[in-house]
Structure formats: C-alpha cells, structure tokens
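In: A structural model of the following input is requested.
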Amino acid sequence: MKYKWVALRDAATYVNGYAFKPEEWSTEGTPIIRIQNLTNTSGVFNYYQGNYLEKYIVNKGDILISWSASLGVYQWTGQQALLNQHIFKVVFDKIEIDKSFFKYAIFKVLREMEKYTHGSTMKHITKKYFDEIKIPLPPLETQKKIAAVLDKAQELIDKRKEQLVKLDEFVQSVFLEMFGDPISNPKGWIRKPLGDYIDILTDYHANGSYEVLRDNVELLDQKNYALMVRTTDLENGNFFKNVKYITKDAYEFLTKTKVYGGELIINKIGSAGKVYLMPCLERPVSLGMNQFMIRLLSGLNNIYVYHLFNTASGKSLILNNVRGAVTKTITKDAIRGILVPITPVQLQNQFAAIVEKTEQQKALMQQSLVEMENNFNSLMQRAFKGELF
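Out: Just a heads-up that it's a prediction; the model follows:
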C-alpha cells in the first residue's frame, strides 16, 4: 500500500530550546535538558532557578529532536525539565499523527538528514531543509500498528543492550572484590608511579614536527593500507564505518605510533584522561592525533590497568592530573606520576582471564544485537513502504 507523504513543517510545530548561559546554571532548581543528557543517560544535569516561558517546559513523553552537534530523536522519560538550545520539542498541533510513529519516521530520515549537515565544529541541519523533509503518513490506525511492531523490536534491542551493561557491571564488581577501591585501598597494596611500569609512552607528534607530519601524512576517507585510529572510533567501538585511513608510506613514516592491539590509549585534550584499551584488529593501525599510547612492562597487566582507570576512583586518579579551565589537557609527566596500586601479577592475570571470558560472552551478545538492529531496520523499511499493513 502506498502512503501519502507530508512535509515536517506541515506535520507539527518545532519549538527550539532556550539559550541558557553558563552563568545561569545552578545546582538546584529545574533541570536543563542538553544534548549530552539525551545521548548519555548518565550525563550530569545543570539546573535553572529563574523564570521561564511555558513553551520551554518538557514533560515525560515529549518528543525531542537534536539538530546540532548530534542529530537524533528521543522520547523524554525523565521529570519535568527545561529545553536547551539546539533541541526541538515537537508539538503535535497540525495533523492527526501517532507520536511513536512520528518518532520512528524521524529516526529513519535522520541518516539522510546527516548528508545535509553544515559546520566543522558544531554540525547542524538548517531549519529550511528540516522543514522540507517529508515522511510517510498512513491512516492513524496503521500508524499505531506500525509503531507497535517497531516498539516491540526496539524493546528487544534495549533488553540486549541492558544485558551488555550488566556484563560490564559484573566485571567492575569483580575488580573491586579482587583489588578493592583504588583510592581507599582497603587491601593495603603498595602504590607506585605508573611511569615505573611504562615501556612506551608516545603520541602522534613524536614522529616529527607539524610541518614534517603535514608533508608526509594525509588522512583519507577511502579505504587504504592502514587505519588511523581516533578518539571517536574508540568511543564508539567502531573501526570500519566513517573512519580515516593512511597510505603504506605514511604508516611506515609514523614508526613511533604503530598500534598492534592491547595498548592503553589516553585522550590528551578535550575529554582528557579518558582511557581506552585498543583491540587487536589484525590489520595495520596507526595512532591518531590528540592521544597518548602506552605499552606497559611485565609488572602490570594492561587489562588490569584499563579497568582500574575505569572505576569511579580510578577516573579520579586521572582527572586530578588534568589541567585547564576551558580546554582540558593532560601531560606525559602527569600520566607517569599517577600512583597506582601494585597488585600481584598472578592476581592481575586471573582478573584478565575473567575479563576475557566475559568479553567472549559480550561478543556473542553484540553479534545478536547487530542481528536485532538489522531486523529492526528491515521492519522499518518495509513499514514505511506500506509492506507490513
């Protein structure tokens, strides 16, 4: 069945959030919904205690669309809050349309919308283009049936993601049980500077000056000899889509930052101090800019250190060495000076073995998640083509 289509401008009204200034933020009052509160459910809220217009109020169940920096559609599940700039609140005041159906329709077109994003630092979609985008509009009862099918498929995806989170929580609980809190140190481990156990601590610019690197290294969008691993790749656990490549000559030139897997990668600027464990990709990989790469000596297991720095206290150990009010940075010397508990290597290896078994379980679940997401995408394609009902 073919459906009629409607432009977004004719489907609803879109209220852009208020541009709250940092000096207006508070630790009490009404929470402010920023993009990071949508993309990261554990994101810290800022609050506002002043007067505000009713149109900026967001209630549970409202549909929100982030249109700058990160494009996404969300259904708000929290308490009453206030809408920040760069986010639309959807007001369904023009046509009869199911809220959940609308959410999925927007989700589907977002990938297409991303082709029209503008800006290098703050990517955004223009309001003019947004208004012109069209979505299918089947009869209301059909909308509800489509939404119900997609809700069920999304529920399965969400449950699988929750299981993956539980596995991560299990590993963290095992760490604390075996080694205790890294700061309170209830087991009384000796602490030593991390630098005593570092074999290599390097970064991209260890390979030469800015001019030399500019003349010898070019980042490529098309697949080539080696992957240039960046923070965004590590953060998303994605090393295949929208990544950067370098030629074999560039890879061989960057001799000091070849990545083989198992290294600790630490952001040196921006989200300074964030720690990643580099997976083994079984292909040539080179370290990107604005990161440190660490290889450890035999006295410390890399898996142990990675999970140490990802406990709440371990993160504090690093963040206490981050400097800068606006642009956060961390130095090599600061990393070397971090005091870490030196636990028995045998115990570290036992923990690493538990982690590896858990990662095997996670890999199976991740594969299952990919299959679920593929099924969801297929259902969504068929639904909006009129092939389900």
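In: alpha carbons only for contacts and neighbour counts from here, please
Out: Noted.
In: which stretches in the stretch 101-250 of the chain count as helices?
Out: Taking DSSP state H, counting those that start in this stretch to define them, one finds helices in the stretch 101-250 of the chain at 127-132, 140-179, 210-216, 231-236, 248-253.
In: oops, could you answer that again for the stretch 251-389 of the chain instead?
Out: Using DSSP H, counting those that start in this stretch, helices in the stretch 251-389 of the chain cover 302-308, 312-319, 332-337, 345-384.
In: in the last one, which residues are buried?
Out: In this case it means helix 345-384. Within helix 345-384, the residues scored as buried using 16 or more other Cα atoms under 10 Å are 348-349, 351-352, 355, 358-359, 362, 365-366, 369, 372-373, 376, 379-380, 383-384.
In: correct me, but residue 221 touches residue 243?
Out: Yes: between residue 221 and residue 243 there is a contact under Cα atoms under 8 Å: 6.8 Å.
In: quick one, which of the two is more surrounded?
Out: It is residue 243, of residue 221 and residue 243, that has more neighbours when counted by other Cα atoms under 10 Å, with 18 against 11.
In: on that earlier part again, turn the helices of the stretch 251-389 of the chain into TSV, columns for distance to residue 189.
Out: Formatted as TSV, those follow (distance: least, Cα to Cα, whole Å):
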stretch	distance to residue 189
helix 302-308	13
helix 312-319	15
helix 332-337	17
helix 345-384	12
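In: which among those is found nearest to residue 326?
Out: helix 312-319 (14.3 Å; Cα to Cα).
In: give the buried residues for the closest one.
Out: Neighbour counts over helix 312-319 (16+ other Cα under 10 Å) mark 314-319 as buried.
In: now, which of the residues you listed sits nearest residue 158?
Out: Checking the buried residues of helix 312-319 against residue 158 by Cα to Cα gives residue 315 as the nearest, at 27.2 Å.
In: which residues sit in contact with the closest one?
Out: 273-274, 309 (Cα atoms under 8 Å, 6 or more residues apart in numbering).
In: this one next, for a side-by-side:
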Amino acid sequence: MSWSTARLDQVAEIVGGSTPKTGVAEYWNGDIPWVTPADLSDLSGHYIGKTPRTVTPAGLSNSGSKLLAAGSVLLSSRAPIGHVAINTVPMATNQGFKSLVPDASKVDSKFLFWWLKANKLYLQSLGNGATFKEISKAIVARVVIPLPCLVEQRRIASILDHADTLRVKRRRALLLLDELATSIFVEMFGANSGHEMQDLSDVCSAHSGGTPSKARADYWEGGLPWFSPKDLKTLNLYDAIDHVNAVVLEETALRIIPKDTVAVVVRGMILSHSFPVSRLRVQSTINQDLKALLPKNGIDPAFLAHSLIAQAPIILSKVSTAGHGTKRLDTQSLMSTQVPKASMKSQLEFRARIDRLDSHRETLVKRADALDELFASLQHRAFQGEL
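Out: Sure, this is the predicted structure:
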C-alpha cells in the first residue's frame, strides 16, 4: 500500500519547554502541571494528567514556556530521547521536550503517538551532543512520517491500542503475583504476628554505587550488569539494560555487588509515589541512585526484600526533596526503618512459599515477553501499511 508522507512540522506545531527560576516561590506550586522527562519514564500508560510539580501562571509567562493544549503529544528530546505521552489537561514542560501539537485535520494524535513509540531508536540516533544526546527543534521538524488518511490513522491506532491492552493485562497478572507475595509476608510477619521489630541496619549493610565516565567507551563494552532505577521494574532481576567492563572495577571506585543483594531506589522522582525494591539475582554493579543492601548472617534475601516492600508507605514518608526538586531518601532514614525479627526457620518457610509463586511467575514472564515480540512485529507492519 502506498501512503503519502509529511515532515512533522507540516502536520504539527513543535513546542519546546523551559524551567521557571527555582528560587522564586511564586512561580511554583500553582495549578498548571509541569512535566519533566523523568515523569514520563515512570508513566504506566499512554496519558498524563497529573505531575509531581506544578507552576503558576506567573512562572509560565516568566519562563517563556508555552501551555500545551490537551491532546498534544509530549516527546522528550533529552535525558532520555524518546519518551512519549499524550496530555489529558493543558500543561507545560521543561526544556527536555520538543512536544507536538497536532493539526487535527492532518494527523491523529494517537497515530502520531504510536509512530513515535515505534521509532524511538531512530529518534535517539538523531541526537547530537558531547555530554548528553539531544534532538533539536530543527531535527524534529525534519523527521518524515507516513501519512495515510485520517480514517486509516485511527484504525491503526485502535488496533495498536487493543494489542497493547492485552500486553498490559499480562503484565498486570505479574503485579498481582507480587501483591500475593506481600499478602503472604503480612500474614506471617505483620503487626498481628507477634514478631518484635528491629532496625534495618541490624539485618543488612548498605553500599553505594556510581556511574563510570561516559567518555570512556571501553567502560561500557563489557558483560557485567550495571543496575539503575530504570531496571527496578520487577522483584527479581537477572540482567540490566546497561553493562560495564571489568576494567571499571580496577580504575574507578565502582565495586562488585554480590548476587542475592537487595537493591532499592534512594534518589529520583519515582520516590514521589513508589519505592522500588528488587533482588539482584546475579553479581553486578549499581549506579548512585540505588543502595545495595547486603543481608547479614541469618537473614534471607527474600525475607529482606519483602520486609522493605511491606514498609514502603513508611519509607516514602521519609523521602525529602533536594534543592533542585529531586526526591531523595538519605541512608540514615532508610536504615532506621523497622523490620520484623524472625527465625531462620520462619524466613525459609516464607521463601519456600515465595519460590512456588516465582515458578508461576517465570511462566507468565515468558508469555509476556512473547506478547512483546508480537507487538513489536505488529507495530512494524502497521506503519508499513500491512495491517
């Protein structure tokens, strides 16, 4: 099937963003949602209607930022390139965006959203910059997209929406398994179990990580997992998105984290609403936004991980905001968290029950991964006119 094509600036207005002066109180905590790329990285769906930070009309006008109408397509242009969402209410963005306000007579916002999602790697390849990659307004303007008629655009978007819903349901089943595990923990060690409590520092030691120089390409050519907050999406982690070379351990302060360590996020906007906890099931390294918690003798890693998950609401209440707005959890606050005292026998009984859930989880993960592969194929065919 032959479709016409168009540059993005021919079908949408391209709008950048900015940040009001953080030292001016009257610019902040208003009624206008203000988005950063980090807000999109934590987004579970396609739409965004609420943000951790807001600005006032004065902050908007004095920053030179523009209010984006609902139904715009937000595209992060740096740190990282390629996060996409559709806003459900008028909102502004920081300078890390080149958002698109579609011409409704030419392009459907959901079709544009899916095309950008499917071409994330291509968009990232267009990035320029020594310190970090960024795509400029001019680069975004020149991007060419396929442009079938509006009826066909909406049909394609509807097909992809439906397929994505199936993927989300499969992933939701995995989350329900995690919730079941938490219920088992509360049943065995919760407030009504009669267990005494102790400081987290009594059951584990905390270790920090770091980021090797991006200027050293050889540092990033190895097979050693380097975990960061973007990896902490599931309870058990066997590999990371990024990897480093063993030479990093010799030339930097980065250190090996032994397998069956528990990792938690201690810095990032995700701490405004969630406290990610994962078991690192392989020998690895971590970045500076995580803390690695090494269980002491007599402490099972599964028990430790679920102790933290159960205490997540209390831990989140200890999160503070740094001067530049980033959320952080200091080590002293983390390590003073109260966790149950439990015999090794009880811990191992809990682990046995959790291991049975993990077996079922592995089956679900394989099915979810298969759906992801099918969806990627469907996306490719959709924009080739093969649906």
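In: quick revisit: can you redo the buried residues of helix 312-319 of structure 1 as JSON lines with distance to residue 9 of structure 1?
Out: Output for these, formatted as JSON lines (distance: Cα to Cα, whole Å):
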{"residue": "314", "distance to residue 9 of structure 1": "48"}
{"residue": "315", "distance to residue 9 of structure 1": "45"}
{"residue": "316", "distance to residue 9 of structure 1": "47"}
{"residue": "317", "distance to residue 9 of structure 1": "50"}
{"residue": "318", "distance to residue 9 of structure 1": "47"}
{"residue": "319", "distance to residue 9 of structure 1": "45"}
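In: closest one of those to residue 61 of structure 1?
Out: residue 315 (33.9 Å).
In: distance check, that closest one against residue 291 of structure 1.
Out: Per Cα to Cα, to the nearest Å, residue 315 of structure 1 is found 17 Å from residue 291 of structure 1.
In: and for residue 120 of structure 1?
Out: Distance from residue 120 of structure 1 to residue 291 of structure 1, by Cα to Cα: 20 Å.
In: next one: residue 152 of structure 1
Out: Residue 152 of structure 1 is 41 Å from residue 291 of structure 1, by Cα to Cα.
In: and for residue 281 of structure 1?
Out: If you measure residue 281 of structure 1 against residue 291 of structure 1 using Cα to Cα, the figure is 18 Å.
In: looking at the contacts of residue 315 of structure 1, which are in strands?
Out: Assigned to strands by DSSP state E, none of the contacts of residue 315 of structure 1 qualify.
In: can you pick the most crowded of the residues you listed?
Out: Highest neighbour count within those: residue 273, with 27 neighbours (other Cα under 10 Å).
In: isn't residue 174 of structure 2 right up against residue 360?
Out: No: because the distance of 9.4 Å does not satisfy Cα under 8 Å, residue 174 of structure 2 is recorded as not touching residue 360.
In: and for residue 57 of structure 1, the neighbour number?
Out: 18.
In: what's the burial count for the closest residue to it other than its chain neighbours?
Out: Excluding the flanking residues, the one nearest residue 57 of structure 1 by Cα to Cα, 6 or more residues apart in numbering is residue 82, at 4.8 Å. Residue 82 of structure 1 has 24 neighbours, counted by other Cα under 10 Å.
In: kindly confirm my reading that residue 82 of structure 1 is in a strand.
Out: Yes: residue state for residue 82 of structure 1 (DSSP: H, G, I helix; E, B strand; the rest coil) corresponds to a strand.
In: for the alignment partner in structure 2 of it, give me its contacts.
Out: If you follow residue 82 of structure 1 across to structure 2 using TM-score structural alignment, you land on residue 91. Shown in contact with residue 91 of structure 2 (Cα under 8 Å, 6+ apart): 32-35, 67-70.
In: and for residue 116 of structure 2?
Out: With contact set as Cα under 8 Å, 6+ apart, residue 116 of structure 2 has these partners: 82, 84.
In: and the strands in the stretch 1-150 of structure 1, which stretches?
Out: Assigned by DSSP state E, counting those that start in this stretch, the strands in the stretch 1-150 of structure 1 fall at 4-7, 13-16, 30-33, 46-48, 57-58, 63-68, 70-75, 81-83, 87-91, 134-137.
In: need those strands in a markdown table (columns: distance to residue 299 of structure 1).
Out: Converted to a markdown table, those look like this (distance: least, Cα to Cα, whole Å):
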| stretch | distance to residue 299 of structure 1 |
| --- | --- |
| strand 4-7 | 62 |
| strand 13-16 | 54 |
| strand 30-33 | 45 |
| strand 46-48 | 42 |
| strand 57-58 | 52 |
| strand 63-68 | 46 |
| strand 70-75 | 42 |
| strand 81-83 | 50 |
| strand 87-91 | 49 |
| strand 134-137 | 59 |
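In: residue 285 of structure 1: which of those is closest?
Out: strand 70-75 (27.2 Å).
In: now the closest one, how far from the centre of its chain.
Out: 13 Å (Cα atoms, centre = their mean, to the nearest Å).
In: for stretch 27-34 of structure 2, same thing?
Out: Chain-centre distance of stretch 27-34 of structure 2: 23 Å, with Cα atoms, centre = their mean.
In: pull out the buried residues from that stretch.
Out: For stretch 27-34 of structure 2, using 16+ other Cα under 10 Å, the buried residues are 27-28, 30, 32-34.
In: likewise for stretch 218-228 of structure 2?
Out: 219-220, 224-228.
In: need the max-distance pair from those.
Out: Most distant of the buried residues of stretch 218-228 of structure 2, by Cα to Cα, are 219 and 228, 15.9 Å apart.
In: returning to what we had before: which one of residue 281 and residue 291 of structure 1 has more residues nearby?
Out: Using other Cα under 10 Å as the criterion, residue 281 of structure 1 and residue 291 rank with residue 291 on top: 24 against 12.
In: is it true that that one touches residue 204?
Out: Yes: taking contacts as Cα under 8 Å, residue 291 of structure 1 lies within contact range of residue 204: 7.4 Å.
In: now do the contacts for residue 339 of structure 1.
Out: Contacts of residue 339 of structure 1 by Cα under 8 Å, 6+ apart are 191-194, 317.
In: one more time with 7 Å, if that's ok
Out: By Cα atoms under 7 Å, 6 or more residues apart in numbering, the contact list for residue 339 of structure 1 reads 191-194.
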